[in-house]
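>>> What shape does this take:
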Amino acid sequence: MYDYIIVGAGSAGCVLANRLSEDPAVSVLLLEAGPSDWHPFVHMPAGLAKLVGNKGVNWDYNTAPDPELGNRSLWWPRGKVLGGSSSINAMCYIRGHARDYDEWQSLGAEGWNWNAVLPYFKRSEGNSRGASELHGGDGPLGVSDHRYGNPLSPVFLEASKQAGLPVNDDFNGAQQEGMGWYQTTTRNGARCSSADAYLKPVRARPNLKVVTHALASRVTFEDGRANGVVYSVAGKGGFCEGARREVILCGGAINSPQLLMLSGIGPAAHLRQHGIEVRVDLPGVGGNLQDHLDTCTIRRCTQDITYDKTNDVLIGLQYYLFKQGPGTSNIAETGGFLRSPLAEDDRPDLQLHFVPAQLDDHGRNRLPGSGYTLHVCFLRPKSRGRVSLASANPGDKARIDPGYLNDAGGFDLKVMIEAVRLSRKIFAQEAFAPFRGPELFPGEQAQSDAEIVDFIRRKAESIYHPVGTCKIGRDDDPDAVVDAQLRVRGVKGLRVVDASVMPKLIGGNTNAPTMMIAERAADLILGRI
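Sure thing, here's the model as predicted:
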């Protein structure tokens, strides 16, 4: 028997394992479906490009065909390794806009407003710039400025200025809007995942047990209370461990709702369809799925200075010997946050990531020559999707219906058109003149709204921010899955702590907010707040 069983050693799970095991009298079991994070490319920031398609550390999800995107099935990489997606992501450290969290509270997430969550962001953060009113300087999560930048990254920032866009040297400061360099979750030139930050320093605690290759199949209950987890290890099933206090699901926006449904908690008709006994009819499980849809404008570069052509041996030597050079880069070095002409309030509604390389189909389609890419995503989509069961077999991946561009008014698509036009405006500035080759995507021929829409439907992809499938909500919200303390409705001793509890997408990358959620959840679980 353990006091706490945590399912999922990702961005949130590693945080909880650390915080809950601080008390030597408390025992914690941490289950992770993937392997240890031993792979060297996990720790080398630029190694993320080499991890694309590495199924050994990736759930390698594909969505159901999306009717608004030409019935394409989109690739959704998610970390299946200690550290979860924080071990394979592009490491951009972004919290979102302060008003995002005030909006959460208005949607029923009582106690999750900006003033309430800021202390947990600061507690987590170890920023190389030091502590300040808005930043933490000695937290476990390393946050750093770039050690190396591609020659095109400052060109992009100069072009942004020429386009009349504001400059910002801290997207997590007093103002989010503007263009600048991203800070990244790195320390001393290496990736700082949640496993590096929170799990490795405490792995030797005798009251913490970590089991990798452990796939949870269901939560067990007794008298309406979660009391254990059934799981398999490396394909061999039959393991069951008991929990004296709580079972905590930290599997993310896909795996957490899947495990709830496999355990009999979810939409009753859907569970019966798969022969699962209904424990709690909770229709919101798997619903409210939100993600940032992204367009990539790509141009050829007339000079071979991009990351398309690199000397991997030299980069490796620079990195492993000195922690310097391109190996320390997250590739998406610069970008920013802007308000489109359709922005509905004073918060930025577009996020940009500039990549000094040709990035088609997540980098899986290698294009010849050299080039550069500008990602732009709409931060506040109205469209919603759903995660559901494909079968009652825990080994089968859940069905993902992303629901991109399905909002009734077509607003999301209108903003995406503005995103493409903004990308072209930046690339048309004088700063890019010495480097500007032909436009590959959307292609010079795509000028009208209809032609840009066709490009979006053919080429838009996820930028990896799924949330919302176990959302926080009020007691009178029929679609709420957890309450403001992250307790699953209708049972005792069961919580969800990960990005799935977000009632609405934040305006930015979701990794840092997920760790914040876990930091605050630890205090909730331990009765500190």
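>>> rest of the way, CA atoms for contacts and neighbours
Fine.
>>> Show the subsequent helix or strand relative to the strand ranked longest in the chain.
The residue-count maximum for a strand in the chain (DSSP state E) belongs to strand 236-249. Next in sequence after strand 236-249, counting helices and strands by DSSP states H and E, comes helix 252-262.
>>> Summarise which helices and strands the helix or strand following that following helix is packed against.
Going down the chain from helix 252-262, the next helix or strand is strand 265-266, by DSSP H and E. Applying 3 or more C-alpha pairs under 8 Å, 6 or more residues apart in numbering; DSSP states H and E, we find strand 265-266 packed against strand 280-281.
>>> helices or strands next to the strand it packs on in the packing?
Counting by 3+ C-alpha pairs under 8 Å, 6+ apart, strand 280-281 packs on strand 265-266.
>>> Touching the strand it packs on from outside, list them.
Residues outside strand 265-266 that contact it (C-alpha atoms under 8 Å, 6 or more residues apart in numbering) are L260, V278, R279, V280, D281, L282, P283, G284, V285, G286.
>>> and that strand, how far out from the chain's middle?
A distance of 24 Å separates the C-alpha centroid of strand 265-266 from that of its chain, computed with C-alpha atoms, centre = their mean, to the nearest Å.
>>> Would you agree V202 is in contact with N18?
Yes - counting by C-alpha atoms under 8 Å, V202 touches N18, with 6.5 Å between them.
>>> of those two, who's got more company?
A side-by-side neighbour count of V202 and N18, using other C-alpha atoms under 10 Å, places N18 first with 23 against 16.
>>> another one to check against the first:
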Amino acid sequence: MAEFDYVIVGGGSGGATLASRLSEDPSVTVCLIEAGGDGRGILVRAPAAVVAMLPGRPRLNNYAYQTVPQSGLNGRRGYQPRGRCLGGSSAINAMLYIRGHREDYDDWARAGCAGWSFDEVLPHFLRAEGNQRGASALHGADGPLQVSEQQSPRAISEAFVRAAAECGIARNDDFNGPEQEGAGLYQVTQFHGGAKNGERCSAAAAYLHPVMDQRPNLSVLTGTQALRVVLEDRRAVGVEVRRGGNVETIRARREVALCGGAFNSPQLLMLSGIGDPDELARHGIAVRHALPGVGQNLQDHTDFIVAYKSKQTDMFGIGPVGGLHLLKAIGRWRRDGTGMVATPFAEGGAFIKSSPELRRPDLQLHFVIAITDDHARKLHAGFGFSCHVCVLRPKGRGDVRLNDASPDSAPRIDPRFLADPEDMALLLQGVKKTREIMRSPALEKYRHREVYTADAHTDAQLEQHIRARADTIYHPVGTCKMGVDAMAVVDPQLRVHGIAGLRVVDASVMPTLIGGNTNAPTIMIAERAAGWMRAPAASAQATTAVPEMTPAP
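This next block holds a predicted model:
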């Protein structure tokens, strides 16, 4: 039975960051547990290879979860790809570096999450960031996470930015700068310069791979499935795992940190007897600590895609010509890290307001240099392009529950997409604006035929298309929400209410969804947590006391 100071479950964006930062102190020992592989393979390192991992057939570095049937999506099951290797979903995402709007974090602070205003979290973003543009008041240059300009953006992506300007959307070359609103090219989490130029910089590549073989105080266990958190007298003392067919307990002298993300962290809490008593009773799980908010408050960005076929070939295509282009691109990327293989696919984007009176954008666009359909599970011959549009702060709330009491089963995911009529109305407005941009003169030479929605002329027709094809754009949060109310799961220092020595450090702690992609904020959360966990006072409190503001069992 192994014993460490800290035991971390999940090697994704939160877990990789946390393990690296904690193990910087040679006086402590850290064990990181990951169910998947090491995240070093070519499919992870080559950015364009995401098209092989995203569909989940076969399950390459991807849990490939599904939702329950969604009434707002005509009874369809949504698809929820999540990373299953070191780096987690940062190993299979589009690499876009976005923090969200500053008021998103100020909202957290106003809701009772002391220490989480934008001005308070900014230093932790800067500490993580190694931006190619250099240091400034809003950017860091020396952090492990490489943030780069795109190696070889396509001309059509610049045409998209011009098309947005033709529709009244000003150019913005830094979505993480003083203002978020506008259209531009995304920066990406990708290595710039050196032998790894053009490779994906996942959280593992940034924080973990460079040190995991050099620090004797850091143990990284891949292929290891967490079964439950071991509790003694309302204190987390370790994690029961299955590794190589054997079940064993890895003990934690100081703290256990769950970093499984918005689906797996609440699932593991419930499997450990921490959660809503009624939900646990349905699956025959003994209640160790009643915490009704576990798995509640699920929020995600509901997304719809407008796509066009094109006769132009300077983009990603399926068929003989596209295949020949890809072969040439592979050779170029292997030589110098540039070209099509380095693309994030979503090269251009925009943050827009549905009404000029709004204080911050409420819609986000991702312009893709390919036809994206059903999460790359449906392919279209030839060449094309598409644009995603999503609602940034949905009103609807879903939940994560258990399908059964087995750790090997997928969690039961119910986002309740478009169940709230305000979300449907806003997405419809976003789709109409997206079509206006796509039909602008700057994109004329690229347009050939609109896919799916060419004959949709009325709001009712567009709504039918939305309900038939909308789904996630991969930003689930909120299921172990941070706060001080009765439905909060963790306190503002991410300690699980009522259980000593246990924290959750991932996107599940976000009380509300931020206005943008969630990878960079998750890394920031882990940077923040590492500081608290390394502080002597925090360690002593986590070891010896039950956190304050504990809901009654």
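>>> Let me see the TM-score of these two.
Scored against TM-score structural alignment, normalised by the length of structure 1, the superposed chains reach a TM-score of 0.97; 522 aligned residues with a C-alpha RMSD of 1.2 Å.
>>> which parts of the longest strand of structure 1 are buried?
Under the neighbour-count criterion of 16 or more other C-alpha atoms under 10 Å, strand 236-249 of structure 1 has C240, G242, A243, R245, E246, V247, I248, L249 buried.
>>> quick one: it to helix 252-262, angle?
Here the directions of strand 236-249 of structure 1 and helix 252-262 differ by 110 degrees (axes from the mean of the first three to the mean of the last three C-alpha atoms, to 10 degrees).
>>> who does strand 236-249 of structure 1 touch, helix- and strand-wise?
In terms of contacts (3+ C-alpha pairs under 8 Å, 6+ apart), strand 236-249 of structure 1 is packed against strand 2-7, strand 225-233, strand 494-496.
>>> With distance to G79 of structure 1 and mean neighbour count added, can I get those in TSV?
Output for those, formatted as TSV (distance: least, C-alpha to C-alpha, whole Å; neighbours: other C-alpha atoms under 10 Å):
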stretch	distance to G79 of structure 1	mean neighbour count
strand 2-7	14	25
strand 225-233	18	21
strand 494-496	18	27
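>>> can you list those strands in CSV and add distance to D60 of structure 1?
Listed next are these as CSV, based on distance: least, C-alpha to C-alpha, whole Å:
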stretch, distance to D60 of structure 1
strand 2-7, 19
strand 225-233, 19
strand 494-496, 22
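>>> mind checking which of these is nearest D361 of structure 1?
strand 2-7 (30.9 Å; C-alpha to C-alpha).
>>> mean deviation (superposed) between the next helix-or-strand element following that closest one and structure 2, please.
Sequence order places helix 13-20 as the next helix or strand after strand 2-7 of structure 1, per DSSP H and E. Helix 13-20 of structure 1 differs from its equivalent in structure 2 by a mean of 0.6 Å after superposition (mean C-alpha distance after the TM-score superposition for structure 1).
>>> corresponding residues in structure 2 for the following helix or strand past helix 13-20 of structure 1?
Next in sequence after helix 13-20 of structure 1, counting helices and strands by DSSP H and E, comes strand 28-31. Aligning strand 28-31 of structure 1 against structure 2 (TM-score structural alignment) gives residues 30-33.
>>> what comes into contact with that stretch?
Counting by C-alpha under 8 Å, 6+ apart, 4-11, 15-16, 19, 22-23, 217-222, 224-226 sit against stretch 30-33 of structure 2.
>>> mean shift between it and structure 1?
With mean C-alpha distance after the TM-score superposition for structure 1, stretch 30-33 of structure 2 departs from structure 1 by a mean of 0.3 Å once superposed.
>>> For that stretch, what is the distance to the chain centroid?
For stretch 30-33 of structure 2, the distance to the chain centre is 21 Å (C-alpha atoms, centre = their mean).
>>> again, but for stretch 177-197 of structure 2
Relative to its chain's centre, stretch 177-197 of structure 2 lies at 17 Å (C-alpha atoms, centre = their mean).
>>> again, but for stretch 19-33 of structure 1
Its chain's average C-alpha position is 24 Å from that of stretch 19-33 of structure 1, according to C-alpha atoms, centre = their mean.
>>> how about A12 of structure 1, what's its match in structure 2?
Using TM-score structural alignment, A12 of structure 1 pairs with G14 in structure 2.
>>> what's around that match, how many residues?
G14 of structure 2 has 35 neighbouring residues, counting by other C-alpha under 10 Å.
>>> For P441 of structure 2, see how far away it is.
Applying C-alpha to C-alpha, to the nearest Å, the value for G14 of structure 2 to P441 of structure 2 is 43 Å.
>>> repeat for S355 of structure 2
S355 of structure 2 is 24 Å from P441 of structure 2, by C-alpha to C-alpha.
>>> I98 of structure 2 contacts I514, correct?
No - taking contacts as C-alpha under 8 Å, I98 of structure 2 lies outside contact range of I514: 9.9 Å.
>>> Pull the number of nearby residues for the nearest residue to N406 of structure 1 once chain neighbours are set aside.
Closest residue in space to N406 of structure 1, ignoring its immediate chain neighbours: S383 at 5.2 Å, by C-alpha to C-alpha, 6 or more residues apart in numbering. The tally of other residues near S383 of structure 1 (other C-alpha under 10 Å) stands at 22.
>>> Trace S383 of structure 1 over to structure 2, please.
Matched by TM-score structural alignment, S383 of structure 1 corresponds to G396 in structure 2.
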